[in-house]
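Enquirer: using only what follows, build the 3D model:
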Amino acid sequence: MSERRPGLDAQGYIAREGSLARVPPAFRPVVAAARERLPDVFGARLHSAYLYGSLPRGTARVGRSDLDLLVALHEEPTEADRAGARALGAALDEEYQQIDGVGTLLYSRARLLSDAESHDLGWFVACLCTPLLGEDLAERLPRYRPGSLLARETNGDLAPLLARWRTRIAEAEDTDAARLPLVRFMSRHLVRTAFTLVMPRWNGWTSDLHEMAEAFAAYYPPRAEQLRAAAVRGYEPTGDADVLRGYVDDLGPWLAEEYTRVHGVKAPRPQ
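Expert: Here you go, the predicted model:
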C-alpha cells in the first residue's frame, strides 16, 4: 500500500481543508459582510453558502486574493440570481481593497446532492468548501478517498475544455493585460489536473500548486519543469502569448490524453 500523504484523516479519507478560524484577520470583515448580505440577495431561495479557496485555507494575500463563494439554492439558479450574485460581488470588491475580485458559484441543492455530481461538485462542497450560512450539505454527502473515480469525475474533461480555451485565447485582446487572467486560470487548472492524474498513486490531497507540481513530478519527470513553471504562473501570472499556446498545443493535449488513458473520461452531466 502506498504511503498516506497529508490532507487525509486517520481513516484515509480526504479531510475538509478550510475553516472560518483560518481566515486571516485582514479578510474577516469581508467574510462578515458577505455572510450578512447573502440573505438579502437570495431571500428564501438561499439554502446555504460556503467559502472556498485561499481565504478559508488561511493563505490569502492582501490585495492579491479574491473572495470565492459557493451558494446553494433551493431551486435552480435563475438569471436574476446570477445578476444578484454579480452585483454583490462588485459591491464587495469596491468596498474592500484587501480582495481582488469576487467569484460566486450558484447551484441548486438538488444538483449538489445528485448522484451524478457525487464525485465532483459533491466532493467539492464536502472537502474544499467551508460552511458560512445555512445547513451544511457535507452532512448529506459521502466521505471521499483520493482514488481513480474521484480523479476521473473531477478533472476527466480536459480534452473538450481545450477547444473552449483556444476560442477564449483567440477572442482575447492582443495585450498582456488581457492574457494575464487567462494564464492564471489555465495554469491553475492544468496543475490541478496534473495533480489529480497522480493523486491515487500519491495517496493524499493538497491545494498548494507547488506541492501539486512536485507530486506530479515524481511520476512524470519529463514534464516536471513545465508543471513547476505553471504552478509559479498560477500565483504570479504573466501575459505571455507563447505560454498560452504551449498550454493548448502541447501540455494540455498531452495531459488530456494521458488522463484518459489512466482514469478514463468524466461521465456526461445532464444539461
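Enquirer: CA atoms for contacts and neighbours, from now on please.
Expert: Will do.
Enquirer: check contacts around residue 196.
Expert: Counting by CA atoms under 8 Å, 6 or more residues apart in numbering, residue 196 touches 151, 155.
Enquirer: another one to check against the first:
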Amino acid sequence: MDDERGLAPDGTIAREGALERVPEAFAPVVEAARARISGTFGPDRLHSAYLYGSVPRGTATPGVSDLDLQLALHDEPTAADRADARAVETALDRDFPQTDGVGILLSGTRLLLSEAERHDAGFFVACLCTPLLGPDLADGLPRYRPTSLLARETNGDLARLLPGWRDRAARGDDRRALGRRVGRRLVRTGFTLVMPRWGGWTSDLDRSAAAFAGFYPECAEQMRLAVATGRAPSPDPAVLSVLIDDLGPWLAAEYTAVHGEKASRSG
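Expert: Reported below is the predicted structural model:
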C-alpha cells in the first residue's frame, strides 16, 4: 500500500480504516456500539454496520472526537428506525465521555448498492467505512480510483448547499455544529477538487488542505481556516462568513468548471 497516497498496489483507493486501528480509549465505545446496534435493530432489520471517521483511522482524540457509524438496513429507513438510532446515539454519548457526540447514518442496502450511488454512497461504504457487524457491502462494489468522476459524484454539489448554510447562519443556528459541518465539507471539497491531479486519497484534514494548497496556493490561508473551523469552530460569525460567502462560492464555481456538477438524485 502507498501510505503517502492512500492507494493499494494496483493503484485503487485502499480502505482507510480498520478495527485494529481503533485507539484503546475508544475500544469500549466501539464494543458498546456493536452490542447496542445488534440488540436494537436485530437481523430482521440490520444488514450490516460500519464505523467511519477518525476512530477507525486511529486518529481520534478522547474528549474531542466523535463516533460515526453507518447502518445498512435491509429496507429503506423508517421513522421507527430513525427513532431507534437516536436512542442508541443518546445512550452511547451519555455513557462514554471520551466521545464528543455519536452520529448514526441510516441507509437501505438497495440505495447503497445502486448504480446512481456507485461513486458516492457506494464509494463511502467501500473505502471510507470499516465493517463492524454483518456482511460487507464492499464485496458487491467496485475498486475505486482517484478520478474526476469520483470527484464530481462525491462533492460536486457544493453550490446547492451554500444557500442553506447562509440561512442557518442568518438564523443564528448552533454555530458550533454549523461551523464543523461547513469547515469539514469545504476541506473535503477542496481536496477532491485536486484529487485526480494529486493522485490518491486522504481523509486527514491537514493533508487534504496541504494537497489543495499545492495547486491553489492563493487560497491556502482560507483552506487552513476551514480546517481550524472543522475541528474547533470559532464563535465569531465573521469566520463563518468568510467560509460561506467567500471561499464557498469560489470553490463551487471552480469545482463545476473542473469536474462538473453532481448528478441529481430522483426522489
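Enquirer: care to give me the TM-score?
Expert: Once superposed, the chains reach a TM-score of 0.97 (TM-score structural alignment, normalised by the length of structure 2), with 265 aligned residues with a CA RMSD of 1.3 Å.
Enquirer: tell me where the stretch 151-271 of structure 1 has strands.
Expert: Taking DSSP state E, counting those that start in this stretch as the criterion, the stretch 151-271 of structure 1 contains no strands.
Enquirer: with the stretch 1-150 of structure 2 instead?
Expert: Counting by DSSP E, counting those that start in this stretch, the stretch 1-150 of structure 2 has these strands, from start to end: 46-52, 67-73, 102-108, 129-133.
Enquirer: which helix runs longest in structure 2?
Expert: Longest helix in structure 2 by number of residues (criterion: DSSP state H): helix 175-198.
Enquirer: any buried residues in that helix, and which?
Expert: Going by neighbour count (16 or more other CA atoms under 10 Å), the buried part of helix 175-198 of structure 2 is 175-176, 178-196, 198.
Enquirer: measure the nearest residue to residue 12 of structure 1 once chain neighbours are set aside to residue 76 of structure 1 for me?
Expert: With CA to CA, 6 or more residues apart in numbering as the criterion, residue 12 of structure 1 has its nearest non-adjacent residue at 6.6 Å, and that residue is residue 145. From residue 145 of structure 1 across to residue 76 of structure 1, the span is 29 Å (CA to CA, to the nearest Å).
Enquirer: comparing the two, which residue is more hemmed in?
Expert: Counted by other CA atoms under 10 Å, residue 145 of structure 1 and residue 76 do not tie: residue 145 has more neighbours, with 21 against 14.
Enquirer: what about residue 226 of structure 2, how many residues close to it?
Expert: As a burial measure, residue 226 of structure 2 scores 31 neighbours (other CA under 10 Å).
Enquirer: next up, the contacts around the closest residue to it other than its chain neighbours.
Expert: Leaving aside its sequence neighbours, residue 226 of structure 2 sits nearest to residue 183 (CA to CA, 6+ apart; 4.3 Å). Contact partners of residue 183 of structure 2, counting by CA under 8 Å, 6+ apart, are 225-231, 243.
Enquirer: what do you get for residue 60 of structure 2?
Expert: 23, 54, 66.
Enquirer: same question, residue 68 of structure 1
Expert: 51-53, 102-104.
Enquirer: got it, and residue 17 of structure 2?
Expert: Residues near residue 17 of structure 2 by CA under 8 Å, 6+ apart: 52, 56-58, 128-130.
Enquirer: okay, residue 211 of structure 1 and residue 136 of structure 1: tell me how far apart.
Expert: In terms of CA to CA, residue 211 of structure 1 sits 29 Å off from residue 136 of structure 1.
Enquirer: between the two, which one's more packed in?
Expert: Neighbour count, other CA under 10 Å: between residue 211 of structure 1 and residue 136, residue 136 has more, with 19 against 16.
Enquirer: quick check: the more buried one vs residue 109 of structure 1, distance?
Expert: Separation of residue 136 of structure 1 from residue 109 of structure 1 (CA to CA) stands at 11 Å.
Enquirer: all the helices of the stretch 151-267 of structure 2, residue numbers only.
Expert: Assigned by DSSP state H, counting those that start in this stretch, the stretch 151-267 of structure 2 shows helices spanning 158-171, 175-198, 205-215, 220-231, 237-242, 248-259.
Enquirer: for residue 85 of structure 2, which of those helices is the nearest?
Expert: For the helices of the stretch 151-267 of structure 2, proximity to residue 85 of structure 2 was assessed by CA to CA; helix 175-198 is nearest, at 19.3 Å.
Enquirer: okay if I get the strands of the stretch 1-150 of structure 2 as a markdown table plus distance to residue 261 of structure 2?
Expert: Formatted as a markdown table, the strands of the stretch 1-150 of structure 2 follow (distance: least, CA to CA, whole Å):
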| stretch | distance to residue 261 of structure 2 |
| --- | --- |
| strand 46-52 | 26 |
| strand 67-73 | 25 |
| strand 102-108 | 23 |
| strand 129-133 | 25 |
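Enquirer: now residue 33 of structure 1, nearest residue through space, not along the chain?
Expert: Nearest non-adjacent residue to residue 33 of structure 1 (CA to CA, 6+ apart): residue 92, at 7.9 Å.
Enquirer: returning to that earlier point: and residue 13 of structure 2, which of the helices of the stretch 151-267 of structure 2 is closest to it?
Expert: Residue 13 of structure 2 lies closest, by CA to CA, to one member of those: helix 175-198, at 11.4 Å.
Enquirer: and the angle for that closest one with helix 248-259?
Expert: Comparing the axes of helix 175-198 of structure 2 and helix 248-259 via axes from the mean of the first three to the mean of the last three CA atoms, to 10 degrees yields an angle of 30 degrees.
Enquirer: counterpart of the residue nearest to residue 226 of structure 2 in structure 1?
Expert: By TM-score structural alignment, residue 183 of structure 2 lines up with residue 187 in structure 1.
Enquirer: residues contacting the most centrally placed residue in structure 2?
Expert: Central residue of structure 2 (CA atoms, centre = their mean): residue 53, 6.8 Å from the mean position. Contacts for residue 53 of structure 2 (CA under 8 Å, 6+ apart) come out as 67-68, 128-129.
Enquirer: so can I have a markdown table of these showing distance to residue 258 of structure 2?
Expert: Compiled in a markdown table, the contacts of residue 53 of structure 2 are given as follows (distance: CA to CA, whole Å):
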| residue | distance to residue 258 of structure 2 |
| --- | --- |
| 67 | 33 |
| 68 | 31 |
| 128 | 24 |
| 129 | 27 |
